[in-house]
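Colleague: Sharing a model that was predicted from the sequence below.
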Amino acid sequence: MSNQRSLGDRIRELRGAIYTQQALADRAGLSVVLIRKLEQGARQTTSVASLHKIARALDVTLADLLVPVSIPEHDQDQGVTALRHAVSLVGVPKDTPATLQEARFAEIDTWRMYWSGQHDVAMVKLPQQIRRLESGLAASNETDRPVYLHSLSQVLWAAGRVLTLLRHPDAAYLATQRAISLSAELGDPVMTAAATGSLAWQLIVAGRYAESQDLSLSTAASIEPGKNHTTSQMSVFGSLLLHAGNSHARAGNAVSAKHYLDEAREIAAKVPDGLHSHNTIFGASWIAMQHTDIAISLGEFGDALTASQTMPGGPSVLPLQTQCRHNTDRALLYLKTGSADRSIALLSSISSAAPFWFRNQRLPKSVVGDLLHTPASKSPQLRTLARTLNVH
């Protein structure tokens, strides 16, 4: 039996003696019946849009509101703890330095694991990769130093993203800040801006929307394309505008969210679809995915459904992890539009394609929890998903 506190327990704890159930419902713009059912355990979860509203009403982040998803204990011991130690550099590592060839391969391998959703594998491999790259950088000469700076920056950057998804924001922040500092030494402002964009994304995940907006827009301004610009510069600039739009959407600012989405769409029309620049993905398909996510955050499910159908090449043009994230949004939309069977089928395909990612993300839990309160609740396929995610 799980010893985790339920969402209802967390809501009750956070509102405490400050708000009654009715007062909380009024602040969130939701039905008091929903708040009551959550606290009584009659509902185990609710829609993503409602979760955002409850979190804002309680003046906490979404991450603070939701009960963390557990990672298997052996993975914590062997992976996350070691990774936390590796990104929190103290002194000079004594590991065998990575060769130049190993350094170049490490960044390719790390991003491959990240984009394919193999975060469990990354947890095992990253600590040693980071230590060996740190040793290589410490021992490098002036000629080789840029190679180690680039590779270590990229690996720490990816490690920060993995740690964010596994709910270790403090270690993720350390890893990403070091990645930004190392990239700055290389004198590549676009790469530095891309790494900073990753930090802006972390702030969105943490519910620090105003900070994410400020960081995204100030960083975008620092690389704004002029008469002479590169495709990479355009891609990273557009991605930063999307971060601003996404953070405004999650804060409930529809006008600003759509403004930055439209600006990013104009940039996307000028670059190849699915362009990878400094491990930042951009293009028309990325716009469709982010448009879907932004519309869901705003509770505009009809607009989100339309946006999800505008992806030029379909979800398969995106990396596996991004496909899974977008398909989870689609599963939510099928649920909202009365197509529970399609929602269940899509969630099952995600579970098979990226099982570790699926088990350790909040959105699939929310969708499965909602599906359990529909006529499809007796579906064997849905029951299997519920057991996998420990949702009741």
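Modeller: Thanks, I have the structure now.

Colleague: make it CA atoms for all contacts and neighbour counts henceforth
Modeller: Fine.

Colleague: any idea how far Leu163 is from Leu83?
Modeller: Using Cα to Cα, to the nearest Å, we find Leu83 at a distance of 8 Å from Leu163.

Colleague: Included below, for side-by-side comparison, is a second structure:
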Amino acid sequence: MRSTLGAQLSALRRRRAMSQRDLAERAGVSVDLVRKLEQGQRHATRIASLTALARALDVTPADLLGKPRGLPAGPANGEVGSIRRAVLGIRPAEVAPPAVTALRPRVAEVWRLYWAGRYGELACELPERIGEARAAASESGAPGAALLAELMQVTAALLAHLAHEDLAHLALTEGMRAAEASGDELLHASQQATRSWVLSRQGLWSEAEHIAVSTAESIEPALSRASTDQVAVWGELLRYATTAVARSGRQSEAQELLGLVQAAAARMRGDHYSRYVGMAFGPTVAAMKAVDVAIAADRPRHAIRLAERVERPAALPTAMHARYLLNVAWAQMSDWRSQDAVDTLRTVEALAAEMLPHQTIARTIIAELLPRRRKQRLPGLVGLAERMGIAA
């Protein structure tokens, strides 16, 4: 049976009336790669190649991998439909404006659900919270606008995970307007960091890089006297810029940006929480990013060695820890440490079972590992694939 990637690649290519050679030339990859993917002789490829193929077919990488949209439970994307109506705001809900002091802990709880990977609960909470925040922004001005900006930011982040990236950008548009109304420069910059991340998920590397780099330049702090929040937001923007540059294949530039991320992390003198980032920023995050850059450079063995130096990944929020472990699993899969990759995926499932099906990297790893069962037993893989909704 052809992999989901191979089947999608073939169907989308034929839909656009392209030959395998046409697609290969347009994507800048070898025709042999296209042929092997479509024939099921290969089930995964480098992230840069996957992105190039998706762009040549005018789809997102998630579309190419057959990633499902929305939440797996609930009535036909009902939760996403409610979020869509809230984001569009065509018929604003009649909500009595809550006091900012009452709304602030509700916004904090929304962020907690996001970083815990509890997408179902978060999706149910957001529509009501968005209505409250809009009312608070109208009533109380800048303090309410700041909370509205945060809510639209977390809404955008969730929508991107659920493969509704364009709706995520709409949420961020309102979030950035609200951040400007709040008068908080760092809040606006953190919105731009999320915008860069969403663009990266769509494979729009140059656009993601531009947003992250230009915003980082506009808020660049003097490290010797900058606050924790200033350094954290600047470092996060550089981290997203590093992702975009590494994924676009410019490895020397990615290393230069990684050096700046590491400099910002060193200035933190440990992992310190920033409300603008929503988690701790510091050496642990920088060390995780080094693993990601090595993977983008197709150096899985080096990535595994770097992963051994990440000292406290479990100290970060569950969602961040889980996403990092998926990078480790990718490196293990690429280095033919197949059982290690399976075991790492099962660790991710134990940490954040609800968020795992929404991770395209997880689906790609499983698709690559399944055919290896012809030569390796790989206990635990089939059950994991079934729970992910992937045909074994």
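Modeller: Looks like it came in fine. Every value quoted in this text rests on a predicted model; they were computed, and no experiment measured them.

Colleague: Superposed, what's their TM-score?
Modeller: Overlay of the two chains. TM-score (TM-score structural alignment, normalised by the length of the first structure): 0.89; 383 aligned residues with a Cα RMSD of 2.5 Å.

Colleague: Neighbour count: Leu83 and Leu163 of the first structure, which is higher?
Modeller: Comparing Leu83 of the first structure with Leu163 by other Cα atoms under 10 Å, the one with more neighbours is Leu83, at 28 against 22.

Colleague: Surely the more buried one is within a strand?
Modeller: No - applying DSSP: H, G, I helix; E, B strand; the rest coil, one finds Leu83 of the first structure to be helix, outside a strand.

Colleague: I'd guessed it sits against Ala122; true?
Modeller: No - assessed by Cα atoms under 8 Å, Leu83 of the first structure is found out of contact with Ala122, at 9.2 Å.

Colleague: Setting aside sequence neighbours, what's the nearest residue to Thr196 of the first structure?
Modeller: Computed as Cα to Cα, 6 or more residues apart in numbering, the closest residue to Thr196 of the first structure that is not its neighbour in sequence is Ile180, at 6.4 Å.

Colleague: Which helix or which strand is home to the one you found?
Modeller: Remark: Ile180 of the first structure resides in helix 169-185, with elements defined by DSSP states H and E.

Colleague: Have a look at how far, on average, that helix is from the second structure.
Modeller: Compared with the second structure after fitting, helix 169-185 of the first structure has a mean deviation of 1.4 Å; criterion: mean Cα distance after the TM-score superposition for the first structure.

Colleague: For that helix, name the packing helices and strands.
Modeller: In terms of contact count using 3 or more Cα pairs under 8 Å, 6 or more residues apart in numbering; DSSP states H and E, helix 169-185 of the first structure is assigned the packing partners helix 81-87, helix 145-165, helix 189-205.

Colleague: how about those in TSV, adding distance to Glu266 of the first structure?
Modeller: Below are those laid out as TSV (distance: least, Cα to Cα, whole Å):
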stretch	distance to Glu266 of the first structure
helix 81-87	37
helix 145-165	27
helix 189-205	19
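
Colleague: Those helices: which one's closest to Ser285 of the first structure?
Modeller: Nearest to Ser285 of the first structure, of all those, is helix 189-205, at 18.6 Å by Cα to Cα.

Colleague: In the host helix or strand of Arg305 of the second structure, which of the residues would be classed as buried?
Modeller: Assigned by DSSP H and E, Arg305 of the second structure belongs to helix 300-307. Along helix 300-307 of the second structure, these residues count as buried under the neighbour rule (16 or more other Cα atoms under 10 Å): Pro300, Arg301, His302, Ala303, Ile304, Leu306, Ala307.

Colleague: Counting by contacts, list what it packs against.
Modeller: helix 283-296, helix 318-334.

Colleague: Provide the aligned range in the first structure for the last one.
Modeller: Counting by TM-score structural alignment, helix 318-334 of the second structure pairs with residues 320-336 of the first structure.

Colleague: thinking again about what came up before, would you mind giving the helices and strands packed on helix 300-307 of the second structure as CSV with distance to Gly235 of the second structure and mean neighbour count added?
Modeller: Below are those laid out as CSV (distance: least, Cα to Cα, whole Å; neighbours: other Cα atoms under 10 Å):
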stretch, distance to Gly235 of the second structure, mean neighbour count
helix 283-296, 9, 24
helix 318-334, 16, 23
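
Colleague: All set now, cheers.
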